[in-house]
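[1] Sequence first, predicted coordinates after that:
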Amino acid sequence: MSAVSTALTDSAIMLRRNLKHTTRNPVTVFNAVLFPIVIMLMFVKVFGGAFNVGDDYVDYSTPGMLVMAVSYGLGATATSVNYDMTKGIINRFKTMDVSRGAILSGHVIVTTVRCLVASAAIVGVAFAMGFDPNASAADWLGVLGLFLLLAIGASWLTVAMGLASKTAESAGLAAVPLIMLPFLSSAFVPADSMGAGVKQFAEYQPFTPIIETLRGLLFGGVDSGDAIAAVAWCVGLAVLGYVWAVSSFKKRA
């Protein structure tokens, strides 16, 4: 068996293992899939009437909720990765000659799959509340592609955080900034409506151009600057996370 096929087989095994762990942990399922829906219902049904965004609030907020679907599952990933590193499981895998790359990629893939499930739930609930995009099939493919880039990039960065943390608790806390960033972006209100300082932070942080690009794909009028920045941020997060994760793994495994 070639090295490539061995790595793919090991990755599939690790993916199955991590999926089982996810489905057996109701807290992880709630945080990753159900809590973004709760946030969406709260903002649209409770706060939405107070925001002047020029459109139906469900149309405005859905792109931001898709980003929330990524960020809210990251704490579980960081904790799971750290648990593997600190509880001796990696040593067991080493005795079984499991591909080291498969151990990391398994966490990334299961996090991405979890994000896709959460995003599908978000879109379904949005349509039930009157979501009315005018996106073409090509636009929806663009939404899916950008969402996958974000999920993969955020997953690698979170895996790296989990590897670098000393305990599972600190690993979970390390992911909190990524969870909070959507609240300080254009996810819920336009950045132009924010106060000085917060407005500039919202404009130049990673999630705002990603959200604006998703919004443009769904409703027309994608800004090329936002699109370039969105892709650059996603790729940059993935590269940073991958290099950091591999370096930390080699030091600790």
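    Structure's in. What do you need?
[2] CA only for contacts and neighbour counts going forward, please
    Will do.
[3] how many neighbours does Leu149 have?
    21 (other C-alpha atoms under 10 Å).
[4] so it is in which element?
    Secondary structure from DSSP states H and E places Leu149 in helix 137-164.
[5] helices and strands around that helix, which ones?
    helix 57-71, helix 74-86, helix 100-128, helix 168-174, helix 207-219, helix 224-252 (3 or more C-alpha pairs under 8 Å, 6 or more residues apart in numbering; DSSP states H and E).
[6] can you rerun that using 10 Å?
    Contacts defined by 3 or more C-alpha pairs under 10 Å, 6 or more residues apart in numbering; DSSP states H and E place helix 137-164 against helix 57-71, helix 74-86, helix 100-128, helix 168-174, helix 176-180, helix 207-219, helix 224-252.
[7] Name the residues of the last one that are buried.
    In terms of neighbour count (16 or more other C-alpha atoms under 10 Å), helix 224-252 has its buried residues at 226-227, 229-235, 237-238, 240-242, 244-246, 248-249.
[8] Give me the distance from it to the chain's centre.
    13 Å (C-alpha atoms, centre = their mean, to the nearest Å).
[9] Same check on the fourth one?
    The gap between the average C-alpha position of helix 168-174 and the chain average comes to 17 Å, counting by C-alpha atoms, centre = their mean.
[10] Same question for the fifth one.
    A distance of 11 Å separates the centroid of the chain from that of helix 176-180, by C-alpha atoms, centre = their mean.
[11] again, but for the third one
    Here the centre of mass of C-alpha atoms in helix 100-128, compared against the chain's by C-alpha atoms, centre = their mean, lies 8 Å away.
[12] And the first one, by the same measure?
    Computed by C-alpha atoms, centre = their mean, the separation of helix 57-71 from the middle of its chain amounts to 12 Å.
[13] With the second one instead?
    On the basis of C-alpha atoms, centre = their mean, helix 74-86 is displaced by 15 Å from the centre of the chain it belongs to.
[14] helix, strand or coil for Gly54?
    coil (DSSP: H, G, I helix; E, B strand; the rest coil).
[15] Ok, Ala135 next?
    Going by three-state DSSP: Ala135 is coil.
[16] second one coming, line it up with the first:
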Amino acid sequence: MQAALEDAGIMIGRSLRHASRGLDTLLIGVLLPVLLLLLYVYVFGGAIAPDGRYLTYVVPGIVLLCAGYGAAGIAVPVANDMTTGVIDRFRSLPILPSAVLIGHISASVIRNLSSTMLVLAVAFAIGFRPVAGPVEWLIALTVLTLFIVAMSWVAVCFGLIASSVESASSFSFVILFLPYLSSAFVPVETMPAVLRGFAAHQPLTPMIETLRGLMIGTPVAGQAWVAVAWFGAILIVGYAIAGRLFARRTAR
């Protein structure tokens, strides 16, 4: 058990070091969330809600969009590991094989929670005033971590089946697009009927509404349980598929 934890710790450190050395990763992980927040508040916010309330509405959606986009990004380093022969070198060492994936997942959680804190700090600086207390913030952090872990395992699956690093990167753009078809930026009921059904029933909407309710006090109702059910199932399925794909790829 101790050896497995040590192996995982080494791989977590490796993944974090790789992320810190990549300028594009730092720009996407740190600047993109802030730029998106400022774009929606100051460029679109005046047209959507001239009284300034749009900042309060949009922050949970921006948080989820950036966390999802960041989590999806680990498809690239996973694909890089699988296509450059690094995994073959790791197999020759006395380390736990799954430590490689655990390192990627753990680094994703740490990196994306850090970028979330940055987004929230900027939001506070420009006027965001949530009503959440310590309990609500703890629950929000828990469900956000569930979301990041679930999306990270899905990203691992894409990284394992990708034939190249370039093809693995396309998964990030899919995840970047999905929040626009949810309640992240506008209420679902304002959408055309053809989009409303999808937006109301896709998994991102209950997660966003849960975060919004916890942060600013809007009704959550059963949205939290729906969000947990969705992303708990996604996590389990993603983990199972990633485990089988990794075993198949490393058995060669």
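    Perfect, thanks for sending it. Computed from a predicted model, the values in this text were never measured in an experiment.
[17] distance of the aligned partner of Ile211 of structure 1 in structure 2 from Phe158 of structure 2?
    Matched by TM-score structural alignment, Ile211 of structure 1 corresponds to Ile208 in structure 2. Separation of Ile208 of structure 2 from Phe158 of structure 2 (C-alpha to C-alpha, to the nearest Å): 24 Å.
[18] and if you look at Met215 of structure 2?
    The gap separating Met215 of structure 2 from Phe158 of structure 2 is 32 Å, by C-alpha to C-alpha.
[19] Name the residue in these two with the higher neighbour count.
    Each of Met215 of structure 2 and Phe158 has its neighbours counted (other C-alpha under 10 Å); Phe158 has more, 25 against 21.
[20] Aligned counterpart of the more buried one in structure 1, please.
    Per TM-score structural alignment, Phe158 of structure 2 is aligned with Met161.
[21] do Leu39 of structure 2 as well
    Under the alignment (TM-score structural alignment), Leu39 of structure 2 maps onto Met42 of structure 1.
[22] what's the answer for Ile110 of structure 2, then?
    Using TM-score structural alignment, Ile110 of structure 2 pairs with Val113 in structure 1.
[23] Pull the number of nearby residues for that match.
    Val113 of structure 1: 17 neighbours (other C-alpha under 10 Å).
[24] That one and Phe147 touch, don't they?
    No - taking contacts as C-alpha atoms under 10 Å, Val113 of structure 1 lies outside contact range of Phe147: 11.4 Å.
[25] which neighbours do these two share?
    Residues touching both Val113 of structure 1 and Phe147 by C-alpha atoms under 10 Å, 6 or more residues apart in numbering: Ser119.
[26] Tell me which residue lies farthest from the centre of structure 2.
    Ranked by distance from the centre of structure 2 (C-alpha atoms, centre = their mean), the top residue is Ser92, with 32.2 Å.
[27] Which residue is the nearest non-sequential neighbour of Pro36 of structure 1?
    With sequence-adjacent residues excluded and distances taken as C-alpha to C-alpha, 6 or more residues apart in numbering, Pro36 of structure 1 is closest to Ala69, at 5.7 Å.
[28] Can you give me the distance of the counterpart of the one you found in structure 2 to Leu235 of structure 2?
    The equivalent of Ala69 of structure 1 in structure 2 is Cys66 (alignment by TM-score structural alignment). Distance of Cys66 of structure 2 to Leu235 of structure 2, computed by C-alpha to C-alpha: 18 Å.
[29] same check, this time on His201 of structure 2
    Going from His201 of structure 2 to Leu235 of structure 2 by C-alpha to C-alpha gives 18 Å.
[30] just Pro77 of structure 2 next, same as before
    Distance from Pro77 of structure 2 to Leu235 of structure 2, by C-alpha to C-alpha: 19 Å.
[31] ok, now Ile87 of structure 2?
    For Ile87 of structure 2, the distance to Leu235 of structure 2 - C-alpha to C-alpha - is 24 Å.
[32] per the alignment, the residue farthest from the centre of structure 2 corresponds to what in structure 1?
    Ser92 of structure 2 maps onto Thr95 in structure 1, by TM-score structural alignment.
[33] Now for the residue in structure 2 that Leu144 of structure 1 lines up against, how many residues are close by?
    Correspondence of Leu144 of structure 1 to structure 2, assessed by TM-score structural alignment: Leu141. Neighbour count for Leu141 of structure 2, taken as other C-alpha under 10 Å: 15.
[34] Then Gly106 of structure 1?
    Applying other C-alpha under 10 Å, we find 21 residues neighbouring Gly106 of structure 1.
[35] re the thing from before, and the helix holding Leu149 of structure 1, how far out from the chain's middle?
    Using C-alpha atoms, centre = their mean, the offset of helix 137-164 of structure 1 from its chain centre is 6 Å.
[36] again with stretch 31-39 of structure 1
    With C-alpha atoms, centre = their mean, you get 13 Å for stretch 31-39 of structure 1.
[37] right, and Phe124 of structure 2 touches Leu37 too?
    No - contact criterion C-alpha under 10 Å: Phe124 of structure 2 and Leu37 do not qualify, at 11.5 Å.
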